[in-house]
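>>> My questions concern the predicted model and sequence given below.
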Amino acid sequence: MLSTTVLQRFWACNQKHQQLWLLPCSDISPALHPVVGNKALYMNSWRARLILVFTRPTKMSGFCKLQGFCFSLMPHALDGQHALIAGGSGEMGFYSARALVDVGCRVSLLARGSEGLTTAATRLINEVDGDVQTVTADLTHPATIRRAVDHAIDGFGKLDIVVYALRDDVYGAYDQLDPARVQMSMNNLLIGAGNLMAATLPAMQAAGHGHVVFVLGQDAMRGRPLSTANCMILHGLVGMMRALAREVAESGVVVNAISAGLLDTDRLAVEIDQIVAHTRRDRSAVRADLAAGNPQRRLIAPTEVGEVLQWLTDPGNRAVTGQVISVDGGELS
């Protein structure tokens, strides 16, 4: 697929300097590299290296002739790593898992119920064709977490990465919140995160390496009307992340968080459809309004969050810890 895509692209040559330039391909986005004379041009994706060999351009046409190519596999640094995704049946959990499967990770999706997990796992296997398994646990009950973690390890080996991507939003005026509902969200998110860390971090510390990433919304980094409960809980998760990062730093385990802006996802598309149906406004105008808070005037692609997740969990990342990385087009800058 990669070689077919590349060979269908337009290749041009700068006749004066006899340099060949590759026009970027949307699916692999390589850097542009000049090649002088009869040399090879390297294109790298995470799984593959395509080497194209060209002749020197002719004076008449200024174009090169493709002599041949070869294709070889190149493993990514994360290839073979085992990642546990808490909240694996949710939208952000799915996109987190997809980003890691895409670079060769073996992924265990964790959630309370099995129905959404099966759907997410099937979709991942169909889209990326990676190693995916599912485990279930109620994060408010430590015993079920330990069983789920043991099951995940039995399937894919020791844990290298833990991603916490749960969502349990609570919105409403501060003086009209249902205390029971707020308490439930705190148990699910805050207490649940603490239980998950207690079940997974000790083994990482003993191994001397590991990466933990909390994938959160912008309420983790700001305050806004009608989000008192959400802000309280997500700010608590950020505090937990920073404390954990300091506590396990000496062991070689790094802990970080991502604060994601408004994501251009299937769920948002449904919400836009609902707004259009109720207001009869133009769909593009609704999208523009939603993106207005972003200085780049756009929504964030889930793949952009995934790329930051790949970077944060790369084995080479050992110094960046205790940080919240905002992926929001500068909205919180």
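Sure thing, it's come through.
>>> Please count neighbours and contacts with C-alpha atoms only from this point.
OK.
>>> Mind jotting down where the strands sit in the stretch 151-300 of the chain?
For the stretch 151-300 of the chain, applying DSSP state E, counting those that start in this stretch gives strands covering 161-164, 210-217, 253-260.
>>> Same question for the stretch 1-150 of the chain.
Listed in chain order (using DSSP E, counting those that start in this stretch), the strands of the stretch 1-150 of the chain are 11-14, 19-22, 35-36, 40-44, 48-54, 66-73, 82-86, 106-111, 132-136.
>>> what's the spacing between V36 and L66?
In this view, V36 and L66 are 14 Å apart by CA to CA, to the nearest Å.
>>> Which one's more surrounded, the two?
V36 (19 against 13; other CA atoms under 10 Å).
>>> In this structure, mark out all the helices, start to finish.
In the chain, helices defined by DSSP state H lie at 2-7, 91-101, 114-128, 142-156, 179-186, 192-207, 228-248, 266-279, 283-291, 302-313, listed in chain order.
>>> Could I get the ones you listed in a markdown table, plus columns for mean neighbour count and distance to A165?
Putting those into a markdown table (neighbours: other CA atoms under 10 Å; distance: least, CA to CA, whole Å) gives the following:
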| stretch | mean neighbour count | distance to A165 |
| --- | --- | --- |
| helix 2-7 | 13 | 32 |
| helix 91-101 | 24 | 5 |
| helix 114-128 | 16 | 14 |
| helix 142-156 | 18 | 15 |
| helix 179-186 | 15 | 14 |
| helix 192-207 | 18 | 10 |
| helix 228-248 | 19 | 11 |
| helix 266-279 | 13 | 16 |
| helix 283-291 | 15 | 23 |
| helix 302-313 | 19 | 11 |
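>>> among the strands of the stretch 151-300 of the chain, which is nearest Y174?
strand 210-217 (19.2 Å; CA to CA).
>>> who touches that closest one?
Strand 210-217 is touched from outside by 92, 159-166, 204, 234, 241, 252-261, 309, 312-313, 315, with contacts defined as CA atoms under 8 Å, 6 or more residues apart in numbering.
>>> residues near V212, how many?
28.
>>> In addition, the following structure is provided for comparison:
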Amino acid sequence: MALTGKHALITGGGTGIGLAIAATLRDAGATVTITGRRKDVLDRAAKKHGLTPCVMDVQNESSVIDGVAAAVDDHGPVQICVPNAGIAEGRALHKTDLEFWRTMMATNVDGTFLTIRECLKSMHQTDWGRVIAISSIAGLRGLKGAPCYTASKHAMVGLIRALAADYLGKPFTFNAICPAYVDTDIVPQNVERIMARTGMSEEEAKQVMVGANPHGRLIAPQEVAETALWLCHTKSSSINGQAIQIAGGEF
């Protein structure tokens, strides 16, 4: 499948799932802009995979407006928009302060909203577009120990479904990908939190996440990337408003 001439923008594109999607779309011919807050991380990823880096903080409206506008100036309208940047952290609700809640929502919900809004402004100038939000299995069910995160990921799925309804009959589709635990840098961070909270060993803490996936292994970022690529296929235009699980058998 050739995506030559298509401009993709991926938030949180310097590492993990975002980078896997960026490299996969680039290999399919797309011109890809990756965004994030850490210039050094973006620059390394861009140099290795032939991507365009753009420092952008999805929590900051001005940063998103300016970042997307710069990407459009460089490469033309965004036709593949992938809001991927997010925070994944669990905390009991009675231990959740307002700052934690607002930071989670500012990144996962506001960041998704702002990214899609700004990309749509240029996408409207074209006759084809894909919006692919990276949500989570927590966007479809309650994730034990992570009510704030769960709420934010449900919000992302709701936004995608509403946009799909708004644009029915138009040449744009809106879908969410909902992975379970993926083998990214977030895993060791969560391992440390589990160890600190429970006193488990490192291996025991990791097995908490591995065991939560029904097929008993972490999901590879490339599995998510290939799903995003599939959603960009010209023959995937009837897949719209969906929350696609990549969860090893989760129902």
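Arrived safely. Quantities reported herein were computed from a predicted structural model and do not represent experimental measurements.
>>> Next, the TM-score between them, please.
TM-score for the superposed chains, counting by TM-score structural alignment, normalised by the length of the second structure: 0.87, backed by 248 aligned residues with a CA RMSD of 2.6 Å.
>>> Just send the helices of the first structure back as TSV, with distance to G172 of the first structure too.
Supplementary listing: the helices of the first structure in TSV, determined by distance: least, CA to CA, whole Å:
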stretch	distance to G172 of the first structure
helix 2-7	49
helix 91-101	23
helix 114-128	27
helix 142-156	30
helix 179-186	10
helix 192-207	23
helix 228-248	8
helix 266-279	18
helix 283-291	20
helix 302-313	27
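>>> do you know which of those helices lies nearest A319 of the first structure?
Proximity to A319 of the first structure (CA to CA) singles out helix 302-313 among the helices of the first structure, at 10.0 Å.
>>> Counting by contacts, list what the closest one packs against.
Contact here means 3 or more CA pairs under 8 Å, 6 or more residues apart in numbering; DSSP states H and E; on that basis helix 302-313 of the first structure packs against helix 91-101, strand 210-217, strand 253-260.
>>> Output the residue interval of the second structure matched by the longest one.
Translated: helix 91-101 of the first structure. Under TM-score structural alignment, the alignment places helix 91-101 of the first structure onto residues 16-26 of the second structure.
>>> Mean deviation, the matching stretch versus the first structure?
Compared with the first structure after fitting, stretch 16-26 of the second structure has a mean deviation of 1.7 Å; criterion: mean CA distance after the TM-score superposition for the first structure.
>>> Contacts for that stretch next, please.
By CA under 8 Å, 6+ apart, the list of residues contacting stretch 16-26 of the second structure reads 3, 8, 10-13, 31-34, 45, 49-51, 84-85, 183-185, 221-222, 224-226, 228-229.
>>> what about 7 Å?
The set of residues that contact stretch 16-26 of the second structure without belonging to it, under CA atoms under 7 Å, 6 or more residues apart in numbering, is 10-13, 32, 49, 84, 184-185, 221-222, 224-225, 228-229.
>>> Just name the closest of the residues you listed to A212 of the second structure, please.
Compare each of those with A212 of the second structure using CA to CA and the shortest gap goes to T184, at 15.5 Å.
>>> counterpart of that closest one in the first structure?
Going residue by residue (TM-score structural alignment), T184 of the second structure aligns to T265.
>>> Kindly provide the distance from that match to R298 of the first structure.
With CA to CA as the criterion, T265 of the first structure and R298 of the first structure are 13 Å apart.
>>> Who has more neighbours out of those two?
Set T265 of the first structure next to R298 and count neighbours by other CA under 10 Å: R298 wins out with 19 against 16.
>>> which one in the second structure is aligned with the more buried one?
Under the alignment (TM-score structural alignment), R298 of the first structure pairs with R217 of the second structure.
>>> can you pull the contacts of the residue lying closest to its match once chain neighbours are set aside?
Take R217 of the second structure and drop its neighbours on the chain: the residue closest to it by CA to CA, 6 or more residues apart in numbering is V210, 5.1 Å away. If you count contacts by CA under 7 Å, 6+ apart, V210 of the second structure has them with 216-218.
>>> Tell me the spacing between V210 of the second structure and A220 of the second structure.
Shown here: V210 of the second structure relative to A220 of the second structure, a distance of 12 Å by CA to CA.
>>> Name all residues that make contact with the residue nearest the centre of the second structure.
Averaging the C-alpha coordinates of the second structure gives a centre point, and the residue nearest to it by CA atoms, centre = their mean is N84 (2.0 Å). Shown here is N84 of the second structure, whose contacts under the criterion CA under 7 Å, 6+ apart are 10-12, 18, 133-134.
>>> do the same with M241 of the first structure
Counting by CA under 7 Å, 6+ apart, M241 of the first structure touches 255-256, 322.
>>> run the last query once more with 8 Å
Under the criterion of CA under 8 Å, 6+ apart, the contact partners of M241 of the first structure comprise 214, 255-257, 322.
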